[in-house]
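Peer 1: Requesting a structural model of the entry that follows:
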Amino acid sequence: MTAMQLWDFPGGIHPPDNKRQSTTLPIQRPPLPKRLVLSLEQHIGMPAEPLVRVGERVLKGQPIAAATGFISVPLHAPTSGTVGFIDPRPYPHVSGLPVPAIVIDSDGRDEWCDLQPCPDFRSLEPADLLARIRAAGIAGLGGAGFPTEVKLSARATDKIHTLLINGAECEPYISADDMLMREQAAELVGGIDILVHLLQPEQVLIGIEDNKPEAIAAVRAALGERPWQLREFPTKYPSGGEKQLIQILTGSEVPSGGLPADIGIVCQNVGTVVAVYRAVVLGQPLVSRIVTLTGAALERPMNVEALLGTPVGELLDFAGLHAERLDRLILGGPMMGFTLPSTEVPLIKTSNCLLAATAEELPPPPPAMACIRCGECAEVCPASLLPQQLHFFALGQEHEQLRVHHLFDCIECGACAYVCPSSIPLVQYYRAAKAEIRELEQKHQKAEQARLRFEQRQERLRREEERREAERKARQEKAERARARSEAAPVDALARVQAQKPGLSDEQKRLKIAASMAQVALKKAEKQLALHATPELQTQVDELRTAAEEAQRAFEAAQAAEPADAPVAGEAERKQAKIRAAMLRVQLKKLEGVAGETPSTEQQAELQAMRAELDGLQPLLDAPAAPASPDGVAALKRAKIDLAMKRAELKKAEQAGADEAELERLRNALATAEQALHAAEDASGKPVPNLVRIDKRPVDETTRALKTELAYARADLRKLERDEQASAEALQAARERLMEAERKLEENKG
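Peer 2: Here you go, the predicted structure:
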């Protein structure tokens, strides 16, 4: 057999492995605990959300908590029993702070729920395989616990050419993966078969350190004729790190801040691969894991397959803990583990070792001293970092410098602190600095989200203000047009009256009317110019002013050539002129109050126009009125009063429910009063009033429905625009609905 090429990574150390103590016995199964504490935070990422209630009975393998995000996995009951509590419980963390947990009181029957095994996994599509792996709640069992399904879901642009199986287990004291490969090599190879079917890699590399000869032999025997490469390499810490193992077996280096998938590699721990096999082939979710129980304070060091949620105190008692000798209880190995605050914490998916150490075995470190700049930390760093500089930057909270010096490439292996002659706990400083930076990033992200929400709200308010301004301008223009029409009507009437004055010839009448109409057109154009100053409107105003001046000069020349007699105004024209004059005086007084002592150019122009129009009405107001008969006027007033009384009597009788005979009598009396009023009007000598009839056409059902839809669409859009949480898609849909309603109404009018 030809020797396979291996590479090396920079740095590294060779601490005593201390693995033989826990490998003398086969994997044991501790007694079923009476109570299991399932923390909802089992891995890196979002915690799970409970699916059960207190008092509910659950079966082994039943989902009890659901994943709450992309980086999250569900949680399953490790045994059958009853949910006793759902509340905060101690958590395996150096802080000792409690976290939400589901407590299951075991019934001792260990009864499985219905499982869905799939021995013929090759018949499944990749998406179905990934769904089974995610539903089984599998997270990485060799590191921080990254969800396995997410890790296997490589991006479409990342062609995975190498599947790398990590059996290095370089941390001292830990032998869980070693014993798993010895006793469950067949399941390991079956899990690799599933991953190969899922990823279709070009090659499979299995890496195991040379201090595990029994595991190497067992895996090689289980591989059989498969063309995968089992590579044995020299023992060195931390060769089990993902990036370091990739460098050893392939010679490739994962770029700073990158992932193995960026260079076409997926790496999985042997324990995770066995969990994948059980999830797919046997249908069993992840409810247990192999844990190393070791340390000089234990009578029988061993490896056990323990249920998740088992209190660590029960596992230590099973291994024969001598409590009087226990100095420190470490979760994980001596290099990357941390001290537990108590034995009441439960086992979680990432718990691979419990090290019950005595004071002689792991003496407390001496007090930290000042850095002597020896440089040994940089020599052993497997990530080629500058631990000394990172330490100084962490002390000074220089976060930008920490980023520049690639703090987040640190795998926290502890090699730098192991060789430091000043006993400086370097990794603790790095962990604290990472936590500070992540907290600041979260605050910055929240502030950025708040800023975006504020800007979006301001944009919505700006659009709403623009819409209101456009509507206001539209209403103002509509009012200006209506006022222009109302102003033109009295002027037209005045022009007609003055043209009909005695003494005006036909030519004078025509010229007078033309001059008045030219003035009306000029005033309207000047108002439009004041609102919207454009070169086109300015040109139009200049042309209208020239035309008005010519028409006025023509009329004055004709009037000077043919003097007119004193006019006599009709009563109707005189009354209309009085009404218009009164309106003008009110408007003039109001505008003068608004303008004050220093009116603007626009206000001054409008004041001059009003005064000019009022002066134009004055001759009609001063003209002698046509005489009317005093007796006729008095009779007309009596007739109007009598008609009003008859109409009131009829309305009162209708409301009181009078009989038909009485109502008929009152109707006849009302008709007689109306005829009397007409006769009085004819005898009074006053002109007959002009009747203006407005044809109010009834609204058909289609128009009414279209107007109703338009009103609802406009109301819904305004409601969404006021809602800060409204999405852009909902706003766009509401605007399209409003435009469609307006279009249909316009088509119906046409």
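
Peer 1: CA only for contacts and neighbour counts going forward, please
Peer 2: Will do.

Peer 1: tell me the SS of L293?
Peer 2: Here L293 takes the strand state, with states given by DSSP: H, G, I helix; E, B strand; the rest coil.

Peer 1: What count of nearby residues applies to it?
Peer 2: 29 (other Cα atoms under 10 Å).

Peer 1: got the contact list for it?
Peer 2: Listed by Cα atoms under 8 Å, 6 or more residues apart in numbering, the contact set of L293 reads 22, 301-304, 315-316, 319, 353-356.

Peer 1: who wins for most neighbours among those?
Peer 2: Within the contacts of L293, most neighbours by other Cα under 10 Å means N303, with 30 neighbours.

Peer 1: Alongside the first, I'd like the structure of this one:
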Amino acid sequence: MSAQPRIWDIPGGIHPPENKAQSTARELENPPLPARLILPLLQHIGSRTKPVVSAGDRVLKGQLLAVTDGKFSCSLHAPTSGIISAIENAPYPHASGLHEPAIILESDGEDRWAELQPTPDWRSLEPVALLELIDSAGISGLGGAGFPTAAKLLSRPDHRIDTLVINAAECEPYITADDMCMRHYAAQIITGIQILRHILSPEQVLVGIEDNKPEAIAAMRAAAEGEPVSIIEIPTKYPSGGEKQLIQILTGREVPSGGLPADIGVLCQNVGTALAVHDAVVLGRPLIHRVVTLTGAALERPTNVMALIGTPIHELLAFAGLQPERLHRLVMGGPMMGFTVDSAAPVIKTSNCLLAGTIDELPPPPPPLPCIRCGLCAEACPAELLPQQLHWFALGKDYPQLERYNLFDCIECGACAYVCPSHIPLVHQYRAAKSEIRSIELQHSRADHSRRRFEERQARLEREAEQRERDRQARAERAARAKAAREAKAASEKDTPAPVAVAPDLARIQAKNSTLTPEQKQLKVAASTARMALQRARKQLAANPDNLDLQAQIPPLEQAYADAQRAFEQATSQEGS
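Peer 2: So this is what the prediction gives:
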């Protein structure tokens, strides 16, 4: 075993009570098979999946239920065998409390697998083939926002990944899902990491684990013996499990503002994702379950379970002995970054913890007081932002200043609000400001798109009008030549000199057209466009004489045509005078 590699410190950070021992007193458990599973079509960052099944279909465990829709999407598979009863809006674990389209699966109790295609000799496969297996298994990140794993592994060509970081820090209080995962599946996790190494070919692989997980560290080091994987014990500090923060701790590199880890040659994956990669490649099993922490003082027996994706939350709470009279607030995730959920919602791929807290554990926040400019928030911020300034700009809705002070570098860890003596809900203010800025940017984007479409349409109409004018002039010239030819022929037949009056007419037409200034040509095109618009409206009114809207359009169009024609005539008359 090599010596402990060097580690760096991160700015800020806090040390809230860990409260992890409650849920690690028991072994990893398997709850009863649910009678009904709710499988939302959106369980990751990106676009919803598209169902390939219908109500009434019978499916097997592991069978494909919904396919990806675009690059940033993850397929969805049946966690057990049964019948699809509906595809409809259903409860969804999100802070908004809104429902999402979901596939409803009624279990038949048999838990029969579909035919799997394991790949134990995965080393013989090319990276592209392994990426296809990971993509088809529907794997998304199990430790954060749920970024599709295959898409994350496909870095841009200009990105050379020299360091693979495995995030096993699990810094949030109460959550022990990754801890128990490493204790029970260390060998499989190391195999999953080796598969990721085979795909990326990094120079080094670093696994960061906080030092409050001695059993997990021992299990991982034993499993990684002889492998080119460094198991690094890091000091316990929140939020060391943030992606950018862990990269800085393990490598000393800082992800640039607004940038990605790949910009500095690093790619980060969660330890649970590595286990899912092992299952997908070696066993041929899609992502249909995950380890979930069930904790909080409102539970009689806090524990960790291997839960099927789609299991209703209330069934898992009942398995852990929920005491409803003690439950004050149900949180998905930890107390720092989690959010309140309805127990009717299901577990999804990003659900790592269910915290059933009492009023003593999760008391309602006291009323906020004015900021006293103590600076504690700035000291605690791991992103080295100025939370106090962001607070004032957020209150004043000064969005340019918020962006200038790098609001979007905020990871919403809650450290600033945790140390604030005035109990100001800073993270809520930042989250609302981010949403407002995104909404404004979307509106501007749509307005720019509409403006470009209008300008392109106007340019197209002008080009068409100019082309019609050129065509008309060409027709007039051809008609003049034909008339001259006819008259010349008639004169020759009468043995009289051919009339020459047409030539001056043709010359006059050509001279008139050639002497128009660009401004006069533009006015002429505008008049032609207005005339065509008026003609179209009159035709429509003739076909629908009782249409009041069409009747109301005629006078403004007539006036627009008259004004455009008058402007053109005035411009030409002034030129002639």
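
Peer 1: what's the farthest-apart pair in the contacts of L293 of the first structure?
Peer 2: Using Cα to Cα, the two most remote members of the contacts of L293 of the first structure are V304 and A356, lying 15.0 Å apart.

Peer 1: So which of the contacts of L293 of the first structure sit within helices?
Peer 2: Among the contacts of L293 of the first structure, the members found in helices (DSSP state H) are 315-316.

Peer 1: quick one: which of the contacts of L293 of the first structure is nearest R328 of the first structure?
Peer 2: A356 (6.2 Å).

Peer 1: what residues are up against the closest one?
Peer 2: Here A356 of the first structure is in contact with 293-298, 321, 326-330 (Cα under 8 Å, 6+ apart).

Peer 1: and what of T358 of the second structure?
Peer 2: Taking Cα under 8 Å, 6+ apart, one finds 296-298, 326-329 in contact with T358 of the second structure.

Peer 1: cool, G144 of the second structure as well?
Peer 2: Contact analysis of G144 of the second structure by Cα under 8 Å, 6+ apart lists T350.

Peer 1: mind checking how far it is from N270 of the second structure?
Peer 2: Distance of G144 of the second structure to N270 of the second structure, computed by Cα to Cα, to the nearest Å: 8 Å.

Peer 1: Same check on V255 of the second structure?
Peer 2: According to Cα to Cα, V255 of the second structure and N270 of the second structure sit 18 Å apart.

Peer 1: Which residue of the two possesses the greater neighbour count?
Peer 2: Per other Cα under 10 Å, whichever of V255 of the second structure and N270 has more neighbours is N270, with 23 against 19.

Peer 1: Point me to the residue sitting closest to the centre of the second structure.
Peer 2: G46 (4.1 Å; Cα atoms, centre = their mean).

Peer 1: Quick check: which element contains the closest residue to that one other than its chain neighbours?
Peer 2: Nearest residue to G46 of the second structure, sequence neighbours excluded (Cα to Cα, 6 or more residues apart in numbering): F72, at 4.8 Å. F72 of the second structure is part of no helix or strand, with elements assigned from DSSP states H and E.

Peer 1: quick one: F72 of the second structure from R48 of the second structure, how far?
Peer 2: Look at F72 of the second structure and R48 of the second structure: by Cα to Cα, they are 9 Å apart.

Peer 1: residues in contact with the closest residue to H322 of the first structure other than its chain neighbours?
Peer 2: Leaving aside its sequence neighbours, H322 of the first structure sits nearest to A297 (Cα to Cα, 6+ apart; 5.4 Å). Under the criterion of Cα under 8 Å, 6+ apart, the contact list for A297 of the first structure reads 321-323, 325-326, 356-358.

Peer 1: can you pick the most crowded of these?
Peer 2: In terms of neighbour count, A356 stands highest of the contacts of A297 of the first structure at 26 neighbours, by other Cα under 10 Å.

Peer 1: Now do the SS call for K523 of the first structure.
Peer 2: Following three-state DSSP, K523 of the first structure is assigned to helix.

Peer 1: Identify the residue spatially nearest to it, adjacent ones excluded.
Peer 2: Nearest non-adjacent residue to K523 of the first structure, counting by Cα to Cα, 6+ apart: A609, 7.6 Å away.

Peer 1: What is the aligned counterpart of that neighbour in the second structure?
Peer 2: In the second structure, no residue is paired with A609 of the first structure according to TM-score structural alignment.

Peer 1: any chance of the contacts of T358 of the second structure in a markdown table, plus secondary structure and distance to H423 of the second structure?
Peer 2: Listed next are those as a markdown table, based on DSSP: H, G, I helix; E, B strand; the rest coil; distance: Cα to Cα, whole Å:
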| residue | secondary structure | distance to H423 of the second structure |
| --- | --- | --- |
| G296 | coil | 23 |
| A297 | coil | 24 |
| A298 | coil | 25 |
| R326 | coil | 25 |
| L327 | coil | 23 |
| H328 | coil | 20 |
| R329 | strand | 19 |
